[in-house]
Structures are given as structure tokens and as C-alpha cells.
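Enquirer: here you go, sequence then predicted model.
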Amino acid sequence: MSKIYLSPPDVGQLEESYALAAIRSGWVAPLGPDVDAFETELAERIGTAYAVATSSGTAALHLALLGVGAGPGQVVVMPTLTFAATANAAVYTGAEPIFVDCDPATGNIDVDLVEQLLELLRAEGRRVAAVLPVDMFGVCADYDRLLPVCARAGVPVVEDAAEALGATRSGRAAGSFGRTGVLSFNGNKIMTTSGGGMLLTDDAELAARARYLATQARQPVTHYEHTEIGYNYRLSNVLAAIGRAQLRRLDGMIRRRRELRDRYAKMFAAVSGVRLLGDSDPGGNCWLTTIVVEPEESGWESVELAAHLAAREIETRPIWKPMHLQPVHAGAEAVLTGAAERLFATGLALPSGSAMSDGQSERVLRAIDEFLGGR
């Protein structure tokens, strides 16, 4: 029995043809015409003036934070419920992360807590480089409220939209909020370039600075001249070609993930104590369908379902372990309500990949039904 994975890459003949064309063109090293075209096409899709293709979403986050001036002696306010890359990028700059708890309905950063924290930090005279929200599992943060809060505090927003390509809020695309936004094209994301990322912005100076730093901060002279430290952060032309093919298929891949989410929603609609995280937001891209199980009401825990599915070669994953619980960030400042810890204890991401066949989907649903029947 073949294993069903959480969110494997969805690639096929179109991606193969684009990659082969890039190889045959001779542009196999970083940069090239497919990188330029990918940046243009992605910026047009998101609605920003500039896009900078990078080797990873983490690299894009690092460049974005450098672009807004993050550095030693400053703090970056971010959600505790996120992947490690969000916090790592802040630490790379020399700034310190301050973690904020989440809205239990969506997993996104709690805007009320952000507002209170920014007021406290201002009163203490501390320098805030940025607020770094994360669009959790493909649902945009509450930017209708968050952007005014940050504007009043004079703090730029760097949007971590790594999980949210194709999502929208209030008619705007994920990645277009704040001074700069960041996407990821890791292998498990909504679309992939194998590895890769993108920095998005309307700020011409910030985009130019990001390109410069991402190419080892090389000066524009015929010999290799460097006046400051740079990074090897640019995207391969071959991988950009794959990304261009994926972008053509993006809407279809989102539709497929939405179909799978709808099947899960019907499955759990009558199950007491179970809800879908962020299900009330119609603009989500349905990257990973995640259920939240309240054992006091359901009579079972998410880890029990995970074990049942694992025994049948079906992959699941808990919600991100909060950053304030990670050993590497022990002692970091955090503003907590307990919401993120509760989601970590009760949440479970289910197979959601757009490449999942109807037969595989039925297999997952039968296994869940079998589990529920036993309860």
C-alpha cells in the first residue's frame, strides 16, 4: 500500500517542458530569462510593483527584514504559532523576536495583543524593526485591523505569506500587504520550485537593495568588488522555469485543494467537538486542511486519529509547535494567552495535496470514518 503524504509536489508534463526548455537554452546557473519572467509574472499576479526571486522563503524573509532596517538592538514582533524560519530570519539580522499569541479561530496573530505590545514597547523606548505576521495555513491575517495598528505605531509590516500564495483578503492578494511580503516555493507548498522564495514590494529601493545583497553584494564593476557582506540568495533559472509552469496551474491546484477541504468539512460537520481551523475565511487557499479536536466534547484526541491514520500509511502533522516552547528560544519574550499551546495540543493537518487522486481521498475519508465509527 503506497503512502499518502500531507502535501507532496504536484508537478507533471508542463513543468517538465519548461525545465527542459531552460536547460536547452543554456541558462542553468542562477539568474537568467526565466528568473526575470517569473518575477514579472508573480508581481503581476500579486499586484506589487516588484518581485525578487530567492533561493528560499527564508532567504526572502531575511532580505525583507534587512530591507526595513532590522538589526542589533531592535525587536521584531511575530506570532509564536509559526514555522522556525520566521524567527530564524529575525535572528539572522541581529534583532530579537518577541512572540505573540494567536486568534484561536484562525491561528493568525492576535491583533489586540500586538496593539498592546506596541504601546508597551513605545513606552519603554524600545526600537521595533517590524511586525511580522504569518498567514497561517493559507488564511491571511486580519490586515484590516493590523495595518492601521502598525501605521499608528510607525512600525513597518513584513508579511510572511509563505503558506498563502493565491489567498486573498478584502480583495487583496496575500503577499501584497505591508511594506514587503514573502512567499515560499518549498516542495510542500501550494506551488513549488523545489526550493525557492519571492520577496514582493512596491518599494523600488528595497527591491534593488534585496537584489544587490542576494547576489553577494557585488559592486557593478567588471572585477569582483565587495564593500559589504552579501548572500548567495538568488534563484536558479531552471527552478524559476518550473515555477512559471506551476504559476500557470495555480488556480487549478487551489480549486483541487478546496475540493478536498470541502470533503473534510462534510465528513466532520456532524462530529461533535471538531472544527476546521480558519474555515470561515472564503479567501483562504486551503493549503493544509487542519482540524481542531476538543477532546472534552469529542471523546477522543487528535493524536489518536493521527496514530490510526499512520497505521494505514496516511501522513498527518500537528499544528506548529509554538516558538516560545522551542528550546532554541527558551527565555525569549512572549505575550501569551494559551491559544497557541491549545492549538498545538489539539490541531491536526490532514492530507491536502492537489495531486491527491479521488481514490486516495476516498481512502483517507474511509480511514477517518472507520476511526469515528470506533468511537
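Expert: Ah, there it is.
Enquirer: contacts, neighbours, all on C-alpha from now
Expert: Will do.
Enquirer: just the strands in the protein please.
Expert: Ranges of strands in the chain, per DSSP state E, are 50-54, 74-79, 96-100, 127-131, 158-160, 168-169, 172-173, 180-184, 197-201, 274-276, 290-293, 317-318, 334-335, 347-349.
Enquirer: now the fourth one against strand 74-79, angle please.
Expert: Orientation check (axes from the mean of the first three to the mean of the last three C-alpha atoms, to 10 degrees): strand 127-131 against strand 74-79 gives 30 degrees.
Enquirer: distance from strand 127-131 to the middle of the chain?
Expert: Centre-to-centre, strand 127-131 and its host chain are 20 Å apart (C-alpha atoms, centre = their mean, to the nearest Å).
Enquirer: gap between R342 and L348?
Expert: Applying C-alpha to C-alpha, to the nearest Å, the value for R342 to L348 is 12 Å.
Enquirer: in terms of neighbours, single out the busier of these two.
Expert: For R342 versus L348, neighbours defined as other C-alpha atoms under 10 Å are more numerous around L348 (25 against 15).
Enquirer: OK, contacts around the nearest residue to that one once chain neighbours are set aside?
Expert: Setting aside the residues directly before and after it, L348 is nearest to P318 in space (C-alpha to C-alpha, 6 or more residues apart in numbering), at 4.6 Å. Listed by C-alpha atoms under 8 Å, 6 or more residues apart in numbering, the contact set of P318 reads 344-345, 347-349.
Enquirer: now with 7 Å?
Expert: Residues in contact with P318 (C-alpha atoms under 7 Å, 6 or more residues apart in numbering) are 344, 347-349.
Enquirer: alongside the first one, take a look at this:
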Amino acid sequence: MESKIWLSSPHMGGNEQSYVNNAFDTNWIAPLGPHVDGFENEIQNYLKEDSLVAALSSGTAALHLALILLNVKQGDEVICQSKTFSASANPIVYQGATPVFIDSEEDTWNMSPEVLETAIQDRIKKGKKPKAIIAVHLYGMPYKATEIHSIANSYHIPVIEDSAEALGSTYKNIKCGTFGDIAILSFNGNKIITTSGGGALVTKNKAIREKAIFLATQARDNAVEYLHSSIGYNYRLSNVLAGIGRGQMEVLEDRVYARRQNYDTYKATLSAIEEITFLDEPKDFYSNRWLSCILTPSETIREGLRLKLLENNIESRPLWKPMHQQPVFKSCPSYLNGVSDDLFKKGLCLPSGSNLTESELDRVITAIKTYFRA
């Protein structure tokens, strides 16, 4: 059997090892150190917009801290995009709060501004004004930031921008990860750049960044003894992993270019198949194309194609199953228009790694064409 083609595998740039070696040579094998500082500065310089960054152990940790920093507590409600990975919603439950799920719109597959406003008005009528909104840039496609943030501002609800999949994407030439009151990034192994496991919290507020770092390092007070007046967490990124991140930041633009090239190749070679459609970028939207996704006419065809690719040792996956369909969230309020359910039935993520070779792309394309000719 031919070698496995993965959906999105890590892709080293070449200099990561030198940063890691430096951490070992200088004995900075700890959740602090010069590479953590350097990594944070490099992300800040990349994002611009007066961004301040706290490097953390995961994107999920960043989301959890964001909710804590926005004072989300037991009994509160937090609005969350339904079409996302469960890590967007799980931290809401960590805080004892209730997720309120919002359906998608068809232009970007992200949170529908119309459904969002309907939900906010209805929750307020029920006496439960949402404490925060978690909006996601799905698969690297920016959400409708102008509309979403305008609605949030009109009701004075802060937005947590889940940019876990969107480092390198822009909206109106502004980098994703800079729109929210607090934003989060992920450097998990399958992301556009990786630190193996890791993430970051992004804010423009110095006090929020400092509080995030304080909480992420077990909330130790400034005292000679180990003094704690707040509950803390072990959420800081290690100096070793930050070294990997520094090497990855050097090749970020190359990784965005490669993934966009994957998408362009798929579209150029598969658009003639009438059963396949693609998600184009609306005006002012620039996606890193973290994953290249297609829509098919039905769940049966989508699943048949997935199995055909699997026969050829090619990994593909359905689009995220909406959170309102997940058993663990079945009792949570949801405001639906049918878009995310339809996307889940018909959508498939194709191999999208920046390290895909031309021959591997040809294998994927050939398998897809063979399926639709059968």
C-alpha cells in the first residue's frame, strides 16, 4: 500500500532544532525563559494592532483564561458558534456556565449575525443576558467581524475571538487574532504552525495580559513564601516548546502560501465535477486555507468519497459536527437555521498540509476523480 497521506501533519521549517538545542544548552527547561519572551514578541510583531500576547499550553487553556478574565461564572450564559470543534465550547462548561449555540451563514460558514442578534434578544427577554460571545474563524475563513462586533457592541457583550485555525488569515487587511476583546491562538500539531502542543491569549490590554500570565502560573502572589489569594492554573508554555514556535514563526508566511496553493490546485482540478463545490473568499476576506474543504450533494456521497479516499490510504474528515448535535450539549439552548446541519452532511475536509508533495496531491485528486467517474 502507498504511504499515508495525512489531513494536516506538522511541518518543520529547519531552525526549530537550533532553538531547542539552545534551551537545552542553557538549561532553560522550564515554563519560562528567553524563548517564551521571544515567541510572544514575534507573534506580537506579526499581528501588529498593538497586540499583547501570553504564550500558553494550549488554545483551550487560552479560552478558559479568557472566560475567567471576562468574569464568566456558574449560572452565566456564553454564546458560542455551533459549527466548531468542541474545544471552543468546553471551557464554558469548565466555568459552570451554559453554552448557547448559534448557527452559521453560508458566505463563510461562520456565526450568522442575524441568528446571533435574534438569540441575544431572546436571552435578554428570558432574563439571561449573555456574558460573552465566542466567534470562530472556521478552517481559517474569517467570520463577519464587522457585523458580529457591531452587534456585540450594541448590546455591550465582549467577544472572544477563536482564531485557533486562522493564524495568517486577514479581514480587511487586518490579521485575525486582533479583533476580539480577547483572542486565542492554537499551535496544536495539526495547525498551520505548531509547538507540538501550545496556544496563546491575545489582547490589547496590558492588565489583561498580566492577569492571564499570573493565573497561568498558579496565581502565585508577590511574596517570599508561596502565597496564593486566587485559584491558579498550570497553563504557561514551556521554553522548549516556545523554541519550536520561534522556528515555526520564521516560515509562517510560507505555510500560508503552501496551504492556499493546495486549495487553488484542488479548485482548478476538481471544479469541473458538478457534484463538488468550494467555499470562495468574499470581498475583503483572506483565508489561510488551513483546511481545504468541499461540499458534495448529500451525506451519502460525502461518506462514499471519504471511504474511497481511505481505501487509497488518504485521510479526510467530515466538517465539524455542530455542537448542538453533540450528546454532551444536547440540553443547551440553540438558535438554528439549518446551515451547519447541512454543511455537516455534505462537507469534507481534504488533505491540506503545507508539506504535501505534488505527487501526493495528484493521488488525492486522482482518487476523487475516480470516485465520481465510477
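Expert: Right, received. Where do you want to start? No experiment lies behind these values; they were computed from the predicted model shown.
Enquirer: after superposition, what's the TM-score here?
Expert: Superposed pair, TM-score by TM-score structural alignment, normalised by the length of structure 2: 0.96. Supporting alignment: 371 aligned residues with a C-alpha RMSD of 1.4 Å.
Enquirer: find the centremost residue of structure 2, please.
Expert: Closest to where the C-alpha atoms of structure 2 average out (C-alpha atoms, centre = their mean) is A164, at 2.3 Å.
Enquirer: show me what it lines up with in structure 1.
Expert: Residue pairing (TM-score structural alignment): A164 of structure 2 is matched to A162 of structure 1.
Enquirer: wait, A97 of structure 2 touches Q74, no?
Expert: Yes - contact status for A97 of structure 2 versus Q74: in contact at 4.8 Å, counting by C-alpha atoms under 7 Å.
Enquirer: between these two, which one's more packed in?
Expert: A direct count of neighbours by other C-alpha under 10 Å for A97 of structure 2 and Q74 places A97 higher, at 19 against 13.
Enquirer: burial measure for L237 of structure 2, as a count.
Expert: Per other C-alpha under 10 Å, the neighbour tally for L237 of structure 2 reads 26.
Enquirer: OK, contacts around it?
Expert: 31, 55-57, 198 are the contacts of L237 of structure 2 under C-alpha under 7 Å, 6+ apart.
Enquirer: and the equivalent of it over in structure 1, how far from F83 of structure 1?
Expert: If you follow L237 of structure 2 across to structure 1 using TM-score structural alignment, you land on L235. Here the criterion is C-alpha to C-alpha. By it, L235 of structure 1 lies 22 Å from F83 of structure 1.
Enquirer: please apply the same query to R179 of structure 1.
Expert: Distance, R179 of structure 1 to F83 of structure 1, by C-alpha to C-alpha: 21 Å.
Enquirer: R218 of structure 1 contacts E225, doesn't it?
Expert: Yes - contact criterion C-alpha under 7 Å: R218 of structure 1 and E225 qualify, at 5.8 Å.
Enquirer: give me the more crowded residue out of these two.
Expert: Legend: neighbour count by other C-alpha under 10 Å for R218 of structure 1 and E225, higher for R218 (18 against 12).
Enquirer: nearest residue to the aligned partner of the more buried one in structure 2 other than its sequence neighbours?
Expert: Aligning on TM-score structural alignment places R218 of structure 1 opposite R220 in structure 2. Nearest non-adjacent residue to R220 of structure 2, counting by C-alpha to C-alpha, 6+ apart: H228, 5.2 Å away.
Enquirer: tell me the contacts of that neighbour?
Expert: 219-221.
Enquirer: mind putting those residues in CSV, distance to N173 of structure 2 included?
Expert: As requested, those are arranged in CSV below (distance: C-alpha to C-alpha, whole Å):
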residue, distance to N173 of structure 2
A219, 37
R220, 40
D221, 41
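Enquirer: out of those, who's nearest T357 of structure 2?
Expert: A219 (46.1 Å; C-alpha to C-alpha).
Enquirer: hmm, the closest one is touching I231, no?
Expert: Yes - with contact defined as C-alpha under 7 Å, A219 of structure 2 counts as touching I231 (6.3 Å).
Enquirer: mind checking which of the two has more residues around it?
Expert: A219 (20 against 10).
Enquirer: circling back: show me what the residue nearest to L348 of structure 1 aligns to in structure 2.
Expert: Residue pairing (TM-score structural alignment): P318 of structure 1 is matched to P318 of structure 2.
Enquirer: ok, now how distant is that match from S9 of structure 2?
Expert: Distance of P318 of structure 2 to S9 of structure 2, given as C-alpha to C-alpha: 17 Å.
Enquirer: give me the neighbour count for Y286 of structure 2.
Expert: By other C-alpha under 10 Å, neighbour count at Y286 of structure 2 equals 23.
Enquirer: which one in structure 1 is aligned with it?
Expert: For Y286 of structure 2, the aligned residue in structure 1 is G283 (criterion: TM-score structural alignment).
Enquirer: pretty sure that match contacts A164?
Expert: No - with contact defined as C-alpha under 7 Å, G283 of structure 1 does not reach A164; the gap is 9.9 Å.
Enquirer: related to what we said a few turns ago, let me have the strands of structure 1 in JSON lines, adding distance to F268 of structure 1 as columns.
Expert: What follows is the strands of structure 1, written out as JSON lines (distance: least, C-alpha to C-alpha, whole Å):
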{"stretch": "strand 50-54", "distance to F268 of structure 1": "39"}
{"stretch": "strand 74-79", "distance to F268 of structure 1": "28"}
{"stretch": "strand 96-100", "distance to F268 of structure 1": "30"}
{"stretch": "strand 127-131", "distance to F268 of structure 1": "35"}
{"stretch": "strand 158-160", "distance to F268 of structure 1": "30"}
{"stretch": "strand 168-169", "distance to F268 of structure 1": "25"}
{"stretch": "strand 172-173", "distance to F268 of structure 1": "29"}
{"stretch": "strand 180-184", "distance to F268 of structure 1": "30"}
{"stretch": "strand 197-201", "distance to F268 of structure 1": "34"}
{"stretch": "strand 274-276", "distance to F268 of structure 1": "7"}
{"stretch": "strand 290-293", "distance to F268 of structure 1": "9"}
{"stretch": "strand 317-318", "distance to F268 of structure 1": "18"}
{"stretch": "strand 334-335", "distance to F268 of structure 1": "33"}
{"stretch": "strand 347-349", "distance to F268 of structure 1": "13"}
